[in-house]
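Chemist: coords please:
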Amino acid sequence: MARPKALAEGEDVGGIASDRLRSLIERIERLEEERKALADDIKDIFAEAKSAGFDVKVLRQVLRVRKMEPAEFEEQQTLLDLYLRALGM
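Modeler: Below you'll find the model as predicted:
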């Protein structure tokens, strides 16, 4: 597939400002790179926690709970308790 010809600085194509479009695309690309770097950092921290003897599944649950509103957490705990009792656990 042939590569499209380069546009002159500030040239519009079909009513689209090429400089603005390029700027938006490049910003998105930079943020995606940052997101990947952050995800890698988080993965490393989970690996560190695991090697220190922490249960990664439980850590993820703790993180999820910390994001909740207290009332939402209380409701989920109440339902969990109810369901477990209903199952005889």
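Chemist: rest of the way, CA atoms for contacts and neighbours
Modeler: Noted.
Chemist: do a quick rundown of the strands in the chain.
Modeler: Per DSSP state E, the chain carries strands over the ranges 12-13, 16-17.
Chemist: dump those strands to a markdown table, plus distance to residue 79 and mean neighbour count.
Modeler: Converted to a markdown table, the strands of the chain look like this (distance: least, Cα to Cα, whole Å; neighbours: other Cα atoms under 10 Å):
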| stretch | distance to residue 79 | mean neighbour count |
| --- | --- | --- |
| strand 12-13 | 57 | 12 |
| strand 16-17 | 53 | 12 |
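Chemist: make a markdown table out of those and add distance to residue 89.
Modeler: Formatted as a markdown table, these follow (distance: least, Cα to Cα, whole Å):
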| stretch | distance to residue 89 |
| --- | --- |
| strand 12-13 | 66 |
| strand 16-17 | 63 |
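Chemist: before we compare anything, build this one as well:
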Amino acid sequence: MSSISSDQLKNIIEKIERLEEEKATVSTDIREVYAEAKSIGYDPKTIRQVVKIRKMDQDDFQEQEALLDTYMNALKMRPGSSSDS
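Modeler: As a prediction, this is how the structure comes out:
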């Protein structure tokens, strides 16, 4: 990049600023939906977890669940985990 076009740079910066504003609005909307869910009796923390899981690749999710189960059993935090230590 040998020369800087001030108009082009200004357009890029303004585009980023608009997107940042949209992101803030969307973030507020998402918080409101979680608050709504909570007000009707759902647990927002669990809903966040479900949303996160739904974004994951199925293989990654299964691998994470298996590893979590292994760790929980090793720490005797699951029913049926071995009691020898």
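Chemist: please state their TM-score.
Modeler: Superposed pair, TM-score by TM-score structural alignment, normalised by the length of the second structure: 0.82. Supporting alignment: 76 aligned residues with a Cα RMSD of 1.4 Å.
Chemist: among the strands of the first structure, which comes closest to residue 69 of the first structure?
Modeler: strand 16-17 (43.7 Å; Cα to Cα).
Chemist: onto which residues of the second structure does the biggest helix by length in the first structure map?
Modeler: Of all the segments of type helix in the first structure, defined by DSSP state H, the longest one is helix 18-51. Taking TM-score structural alignment as the measure, the second structure aligns residues 6-39 with helix 18-51 of the first structure.
Chemist: buried ones in the matching stretch?
Modeler: residue 34 (16 or more other Cα atoms under 10 Å).
Chemist: residue 64 of the first structure: which of the strands of the first structure is closest?
Modeler: Here strand 16-17 is closest among the strands of the first structure (Cα to Cα), at 42.0 Å.
Chemist: the closest one vs the second structure - mean distance after superposition?
Modeler: Following the fit onto the second structure, the mean deviation recorded for strand 16-17 of the first structure is 1.6 Å by mean Cα distance after the TM-score superposition for the first structure.
Chemist: picking that back up, helices or strands up against the longest helix of the first structure?
Modeler: helix 56-67 (3 or more Cα pairs under 8 Å, 6 or more residues apart in numbering; DSSP states H and E).
Chemist: give me the mean deviation of the helix it packs on from the second structure.
Modeler: Counting by mean Cα distance after the TM-score superposition for the first structure, helix 56-67 of the first structure comes out at 0.7 Å.
Chemist: quick one: residues in contact with that helix.
Modeler: 46, 49, 50, 73 (Cα atoms under 8 Å, 6 or more residues apart in numbering).
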